[in-house]
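A.B. asks: A predicted structure for the sequence below; I have some questions about it.
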Amino acid sequence: MKIILASTSPRRQQLLALADIDFIIQSVEVDESVLPNETPQDYIVRMVQAKATAAGQNLTGCYEAGENHYLVITSDTIGVLADGLSILVKPTDKADAFTMWQKMSNT
């Protein structure tokens, strides 16, 4: 079975390598916009499903002839403010990161 890591996260790559797992990295692009009134739990489930689906759709031609079993590993990381509703995703730039830090510290 081939293992696909649908993530470019250096930490996730490091964890699999430390576990001595042979894997292939496949970067996927999905719209990571938070939907109106979407809960953090719904958002993270939607992101992981979207990334796994995108990785699965890109499998054509990835493997040697006859290989038809694969495992796609993906995950996502978000921040959730103390209100339990406000979702923080990857900052777009330094100013965005600073704004997020301010929100997390309630300043």
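C.D. replies: Looks like it came in fine.
A.B. asks: When you work out contacts or count neighbours from here on, use the C-alpha atoms and nothing else.
C.D. replies: Fine.
A.B. asks: and residue 54, what does it touch?
C.D. replies: The contact partners of residue 54, by CA atoms under 8 Å, 6 or more residues apart in numbering, come to 28, 29, 30.
A.B. asks: max-length helix in the chain?
C.D. replies: helix 40-57 (DSSP state H).
A.B. asks: buried stuff in whichever helix or strand comes after that one?
C.D. replies: Downstream of helix 40-57, the next assigned helix or strand under DSSP states H and E is strand 70-73. Buried residues in strand 70-73, defined by neighbour count with 16 or more other CA atoms under 10 Å: 72, 73.
A.B. asks: ok so, going back, going through the contacts of residue 54, which ones are buried?
C.D. replies: Buried members of the contacts of residue 54, counted by 16+ other CA under 10 Å: residue 28.
A.B. asks: Find the residue closest to residue 26 in space, skipping its chain neighbours.
C.D. replies: Once flanking residues are discounted, residue 26 sits nearest to residue 6: 4.9 Å by CA to CA, 6 or more residues apart in numbering.
A.B. asks: no wait, residue 48
C.D. replies: Spatial nearest neighbour of residue 48, chain neighbours left out: residue 75 (5.5 Å); criterion: CA to CA, 6+ apart.
A.B. asks: So the one you found, which state does it fall into?
C.D. replies: coil (DSSP: H, G, I helix; E, B strand; the rest coil).
A.B. asks: putting a second one here so we can go through both:
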Amino acid sequence: MSAQAPVLLRLASASPRRRELLASIGLVAEVMPVNIDETPKPGEPAIEYVLRLARAKAEAGALDTLLPTLGSDTAVVLNGQILGKPIDQAHARQMLEGLSGRCHQVMTAVAVSGPQGLLSLCVTTQVTLRTIATQEIDAYWATGEPIDKAGGYAIQGRAAIFVEHLEGSYSAVVGLPLYETSQLLLRQDVSCWPV
């Protein structure tokens, strides 16, 4: 029986997906969600938006700890427009109909506050969804899966059947680009291979 890995960082997020992704690479995080305004600024490009939120989360989460603190944010972007989380079924249908049969971007920013200051980056993944029938969209909504997901879909869930092509980081679309995150954490003295 192996000993539980030590807590090496704080995760400034309520996302169970991010916690699970960190655990998949051997990192146990202290989960401490932060409350920040996630409203895009007028005319704010999507990449600046996700970077701003990731940095704000990392900084807010680091206020009362010596642990390196990770903040992240993901946006689904279609033709330069940020698609948020659906507010109801009609909104989810509108988003998924817009994404149906088209390529869009998923931008995930990661920021880590630690001994080296605040380090951040953004990973953009191109995702193409096949054409999705309205009946499929309604059936998908009925699963409950789209409710709290950017763009109204979860690639790691039943929406995987809609994904025709992906170019970039799968884990970034789920919520955390693992390669890039591990590199940022290493720069803050957090290794996936603790000694």
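C.D. replies: Yep, that arrived. Values in this document were obtained by computation on a predicted structure and should not be read as measured data.
A.B. asks: Need the TM-score from the superposition.
C.D. replies: The TM-score (TM-score structural alignment, normalised by the length of structure 1) is 0.76; 95 aligned residues with a CA RMSD of 2.0 Å.
A.B. asks: which part of structure 1 lines up with the helix or strand residue 181 of structure 2 falls within?
C.D. replies: Counting by DSSP H and E, the element that carries residue 181 of structure 2 is helix 178-187. Following TM-score structural alignment, helix 178-187 of structure 2 has no partner segment in structure 1.
A.B. asks: got the buried residues for that helix?
C.D. replies: Neighbour counts using 16+ other CA under 10 Å place 178, 180, 181, 182, 184, 185 of helix 178-187 of structure 2 among the buried residues.
A.B. asks: Same question for stretch 78-94 of structure 1.
C.D. replies: Buried, per 16+ other CA under 10 Å, within stretch 78-94 of structure 1: 80, 87, 88, 89.
A.B. asks: Inside strands: which ones of the residues you listed?
C.D. replies: Those of those mapping onto strands are 80, 87, 88, per DSSP state E.
A.B. asks: Now residue 91 of structure 1. Nearest residue, chain neighbours left out?
C.D. replies: residue 97 (5.1 Å).
A.B. asks: Just give me the match in structure 2 for the one you found.
C.D. replies: Structural alignment (TM-score structural alignment) places residue 97 of structure 1 against residue 92 in structure 2.
A.B. asks: From what I see, its match and residue 86 are in contact.
C.D. replies: Yes: between residue 92 of structure 2 and residue 86 there is a contact under CA atoms under 8 Å: 5.0 Å.
A.B. asks: Please pull up the equivalent of residue 28 of structure 2 in structure 1.
C.D. replies: The equivalent of residue 28 of structure 2 in structure 1 is residue 22 (alignment by TM-score structural alignment).
A.B. asks: For its match, which non-adjacent residue is closest in space?
C.D. replies: The shortest distance from residue 22 of structure 1 to any non-neighbouring residue, by CA to CA, 6+ apart, is to residue 3 (7.0 Å).
A.B. asks: quick one: contacts for the one you found?
C.D. replies: Contact analysis of residue 3 of structure 1 by CA under 8 Å, 6+ apart lists 22, 23, 24, 70, 71, 72, 73.
A.B. asks: ok, now residue 15 of structure 2?
C.D. replies: Neighbour list for residue 15 of structure 2: empty [criterion: CA under 8 Å, 6+ apart].
A.B. asks: matching residues in structure 1 for stretch 43-59 of structure 2?
C.D. replies: Against structure 1, stretch 43-59 of structure 2 falls on residues 37-53 (TM-score structural alignment).
A.B. asks: Secondary structure class of the residue nearest to residue 89 of structure 2 when sequence neighbours are not counted, three-state.
C.D. replies: The shortest distance from residue 89 of structure 2 to any non-neighbouring residue, by CA to CA, 6+ apart, is to residue 141 (6.7 Å). Look at residue 141 of structure 2: counting by three-state DSSP, its state is helix.
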